[in-house]
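>>> predicted model and sequence below, questions to follow.
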Amino acid sequence: MRVYISILLCLLSVSLFSQTTRKYSNEFMNIGVDAAALGMSSAVTSHTADVNSGYWNPAGLLALKDNQLALMHSSYFANIANYDYAAYAMPLDNQSAIGISLIRFAVDDILNTTQLIDEQGNINYDRISLFSTADYGLTFSYARKLPVQGLNYGVNAKVIRRIIGDFASAWGFGLDAGIQFETNNSWKFGIMARDITTTFNAWAIDEGEFEKIRDAVEGQNQELPESTEITIPKLQIGVSKLLNFNYDYTLLAAANLNVRFEENNDIISTSFASINPALGFEFGYVDMVYLRAGMGNFQNELQIDNTEQLTFQPSFGVGFKYNGIQIDYAFTDIGDQSVALYSNVFSLKLDFSIFR
């Protein structure tokens, strides 16, 4: 039992301390939404055109013909963490559209054993309680057409809420901006700038709860963590092309360049920025059945013998659409194929034209 207590306390310490590492702040907002997009390794910046555009590129909301609702659920780390998403979007007129979405990434029902053993060393299981660590991201989206034919823009205002039981909580705010452009020969281009204002989080740490774990592990939790963190901007640049074959068959090919302004293990990395490509494909039949595949998260991983090996994250998916209802499935993970366990992602999209 003492081992379990130590593990829990260490995890809490890491969770709190990690809030000062700015490049990993609010990483739950980068996992992605919509099984259709995840099945294409998230290479959808240029052609996203539904309710999920509020996340991928708000400029895509202008493709809406009617109100839409989207839902998604996935579990990660052997079902320990649950990732849920809901979104709603609607056109205002033929020039603008709005949307709202909510993301929740959480580990629930964690055993709080910090009070299990009293000062005399007695164990009392009635002193065990449960808590959750949860991250919430609420996004408000607005999109509008520009005077240039085929050019649209969109903006997001994000509110971040992060909670670690009674130990700590945070509020954060940030902005995104995106554009899409379609040429006369059906090539599509898109740019999505995330956290353009450098998203800021402010933490409130309960000193009373912190005192309970201050000396639980020797050399750990001796000082209160910092109370602020930031999320640096990221840039996603995309291009896509839809090809039609014999009227019934389509092939959508898309590519993204994901740019982070930091040096890391991405396939292209400098002291100024790193670039990580992603490729996605979608084969469609009569606009009803879809097969998807993608490759992304290319990394130069350092091996035991100090050599580097190129790794990537493959993704697969299928989808079915009929009469305004679309159900999608993706088989993917949130790391590369050598780290995290793969997860089953399910999403549902409902077009309100079904009720007209």
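Nice, thanks for sending it over.

>>> switch to C-alpha atoms for all contacts and neighbour counts from now on
Fine.

>>> would you map the helices across the stretch 201-350 of the chain?
Secondary structure of the stretch 201-350 of the chain (DSSP state H, counting those that start in this stretch): helices at 207-213.

>>> which SS state does the closest residue to Lys349 other than its chain neighbours fall under?
In space, and not counting its chain neighbours, Lys349 is closest to Ala70: 4.4 Å by C-alpha to C-alpha, 6 or more residues apart in numbering. Here Ala70 is strand, with the state taken from DSSP: H, G, I helix; E, B strand; the rest coil.

>>> any idea how far Ala86 is from Ala70?
Separation of Ala70 from Ala86 (C-alpha to C-alpha, to the nearest Å): 6 Å.

>>> what do you get for Ile191?
In terms of C-alpha to C-alpha, Ile191 sits 23 Å off from Ala86.

>>> then Arg162?
Remark: distance between Arg162 and Ala86 (C-alpha to C-alpha) = 18 Å.

>>> SS state for Val3?
Assignment for Val3 (three-state DSSP): helix.

>>> cool, the one 3 residues further on as well?
In terms of secondary structure, Ser6 is helix; the call rests on three-state DSSP.

>>> how many neighbours does it have?
The burial count assigned to Ser6 is 16, neighbours taken as other C-alpha atoms under 10 Å.

>>> same deal with the one 4 residues further on?
Using other C-alpha under 10 Å as the criterion, Cys10 is surrounded by 17 other residues.

>>> that's a strand at it, yeah?
No. Counting by three-state DSSP, Cys10 is not found in a strand; it is helix.

>>> try this one next to it:
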Amino acid sequence: MKTTLKLLLPIILCGLVATPIQADSAGRAGAYLKMGVGARALGMGSAFTAVADDATAAFWNPAGLALLKKHEASFMHANLTLDRKYNFFNYAHLLKDKQGKTKAVVALSHIRFGIDGIPETRLATGRTDGVPFDPADNLPATDPGGTYTPGRNVYIFSYFDDTETSTFGTYAKQLSDRWYGGLNIKSLRQDLFTNSADSWGLDLGFLYKVSDRTMAGLSLRDLGEKLTWDTPSGHSDRIPVTTTVGLSHKPNDRLTLAADINKVQDMNAKFRLGAEWWMKDFAALRLGSQAGDLTLGASFKVETWRFDYSYVDETLGEAHRISASKQF
């Protein structure tokens, strides 16, 4: 037990002091990267760092992919408040040796978040090719006569999208009898009106098997990420690092209890709690608390398929998410 505590203490301290604690802030770059994926994990209050035993572990703690016994694909869709849409897809593949033993697990994941079809109305100051208006051009306009005349305004009506995407590859493997490790290499992009920004980044994750029924986890997300815009000023937005430590325990084969401490750089640490209970082999219920917000969830299995639902009482309103996964 003393040896276990010595191993876990650096993990816990790293999660608590990796970044200073300050007041919460909003409107940060890459905020969608803090929202989480998979209705199963979200129904458990996002306390998934030390659970991480399905394909969505690529997001929560990439080390968890090393726990997979089969290839797995997962998908999530959510229509959120303010017309926001959140989609996630990934596939995890086991690499095996000649004896059929898993050597490592690789995965490819994609997240798309944004608002499509944002209406825009603006005063036109010239033609689309940048040439100022000239009465001799006899340009179409918005008045009944259908032509531009001096002294009248011409307006442009259009739509644009505000989208953010993250595509990342994962490599995970069992490091020893008790340790598991994982790494994400990420490509980020944001498109807003006619401009875009790009960045590369890293995620790191570790799992430690405390006992047959207890796991400890550490996740470091969004390392070195800075979105640089293609504007004349070359403005950049740094994405804050997220550090999470967690514990999970299975009192029996049907019940899982989990707790996380989540720390976003320059923000207060937040606690997450979750529970999962499989009533039968094909149905489960979940309950959680995400920084004080109630979360609920349920699952239903059909052969190699699992369908998940989650409800989260968020600040901006109720959020419902559905996801599905399949093992191969």
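Now that the structure is in, tell me what you want to look at. Everything numeric in this text was worked out from a predicted model, so none of it was measured.

>>> residues contacting the residue nearest to Lys349 of the first structure?
Listed by C-alpha atoms under 8 Å, 6 or more residues apart in numbering, the contact set of Ala70 of the first structure reads Val51, Asn52, Tyr85, Ala86, Ala87, Tyr88, Ser347, Leu348, Lys349, Leu350.

>>> now stretch 291-308 of the second structure: buried residues?
By 16 or more other C-alpha atoms under 10 Å, the buried positions in stretch 291-308 of the second structure come out as 291, 294-301, 305-308.

>>> and it, how far out from the chain middle?
Centroid separation for stretch 291-308 of the second structure versus its chain: 17 Å, with C-alpha atoms, centre = their mean, to the nearest Å.

>>> other residues contacting that stretch?
Applying C-alpha under 8 Å, 6+ apart, the external contacts of stretch 291-308 of the second structure come out as 38-40, 42-45, 270-272, 281-289, 309-314, 322-328.

>>> ok, 7 Å please
Stretch 291-308 of the second structure has contacts (C-alpha atoms under 7 Å, 6 or more residues apart in numbering) with 39-40, 43-45, 270-272, 282-289, 309-314, 322-327.

>>> would you confirm that Ser141 of the first structure contacts Asn52?
No. Ser141 of the first structure is beyond contact range of Asn52, at 10.6 Å (criterion: C-alpha atoms under 7 Å).

>>> residue in the first structure paired with Arg40 of the second structure?
Residue mapping for Arg40 of the second structure onto the first structure gives Ala36, with TM-score structural alignment as the criterion.

>>> tally of neighbours for that match?
So Ala36 of the first structure, with other C-alpha under 10 Å, has 29 neighbours.

>>> are we agreed that it is in a strand?
No. With three-state DSSP as the criterion, Ala36 of the first structure is located in helix rather than a strand.

>>> any idea what Phe77 of the first structure aligns with in the second structure?
So, by TM-score structural alignment, Phe77 of the first structure is matched to Thr81.

>>> and that match, how far is that from Leu316 of the second structure?
Thr81 of the second structure is 7 Å from Leu316 of the second structure, by C-alpha to C-alpha.

>>> same check on Ser46 of the second structure?
Distance of Ser46 of the second structure to Leu316 of the second structure, computed by C-alpha to C-alpha: 17 Å.

>>> the more surrounded of those two?
Ser46 (28 against 9).

>>> my guess is the more buried one contacts Ala275. True?
No. Counting by C-alpha under 7 Å, Ser46 of the second structure sits too far from Ala275 to count as a contact (10.3 Å).

>>> look up the closest residue to the counterpart of Ala324 of the second structure in the first structure, ignoring the ones flanking it.
Under the alignment (TM-score structural alignment), Ala324 of the second structure pairs with Leu348 in the first structure. Ranked by C-alpha to C-alpha, 6+ apart and with sequence neighbours excluded, the top spatial neighbour of Leu348 of the first structure is Ile327, at 4.7 Å.

>>> map that neighbour across to the second structure for me.
Checking TM-score structural alignment: Ile327 of the first structure goes with Phe307.

>>> check contacts around the aligned partner of Tyr208 of the second structure in the first structure.
By TM-score structural alignment, Tyr208 of the second structure lines up with Phe181 in the first structure. By C-alpha under 7 Å, 6+ apart, the contact set of Phe181 of the first structure is Gly150, Leu151, Asn152, Lys188, Phe189, Gly190.

>>> next step: these restricted to helices.
Using DSSP state H, no member of these falls within helices.

>>> which one of these sits closest to Ala97 of the first structure?
Asn152 (11.0 Å; C-alpha to C-alpha).

>>> I'd say Gln290 of the second structure and Ala269 touch.
No. Using C-alpha under 7 Å, Gln290 of the second structure is not in contact with Ala269, being 11.6 Å away.

>>> okay, strands next: where are they in the stretch 251-356 of the first structure?
268-269, 274-285, 289-302, 308-322, 325-332, 343-351 (DSSP state E, counting those that start in this stretch).

>>> save these as JSON lines, and put in distance to Leu111 of the first structure too.
Shown next, in JSON lines, are the strands of the stretch 251-356 of the first structure (distance: least, C-alpha to C-alpha, whole Å):
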{"stretch": "strand 268-269", "distance to Leu111 of the first structure": "41"}
{"stretch": "strand 274-285", "distance to Leu111 of the first structure": "38"}
{"stretch": "strand 289-302", "distance to Leu111 of the first structure": "34"}
{"stretch": "strand 308-322", "distance to Leu111 of the first structure": "33"}
{"stretch": "strand 325-332", "distance to Leu111 of the first structure": "29"}
{"stretch": "strand 343-351", "distance to Leu111 of the first structure": "24"}
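
>>> which one of the ones you listed lies nearest to Trp56 of the first structure?
Proximity to Trp56 of the first structure (C-alpha to C-alpha) singles out strand 274-285 among the strands of the stretch 251-356 of the first structure, at 14.0 Å.
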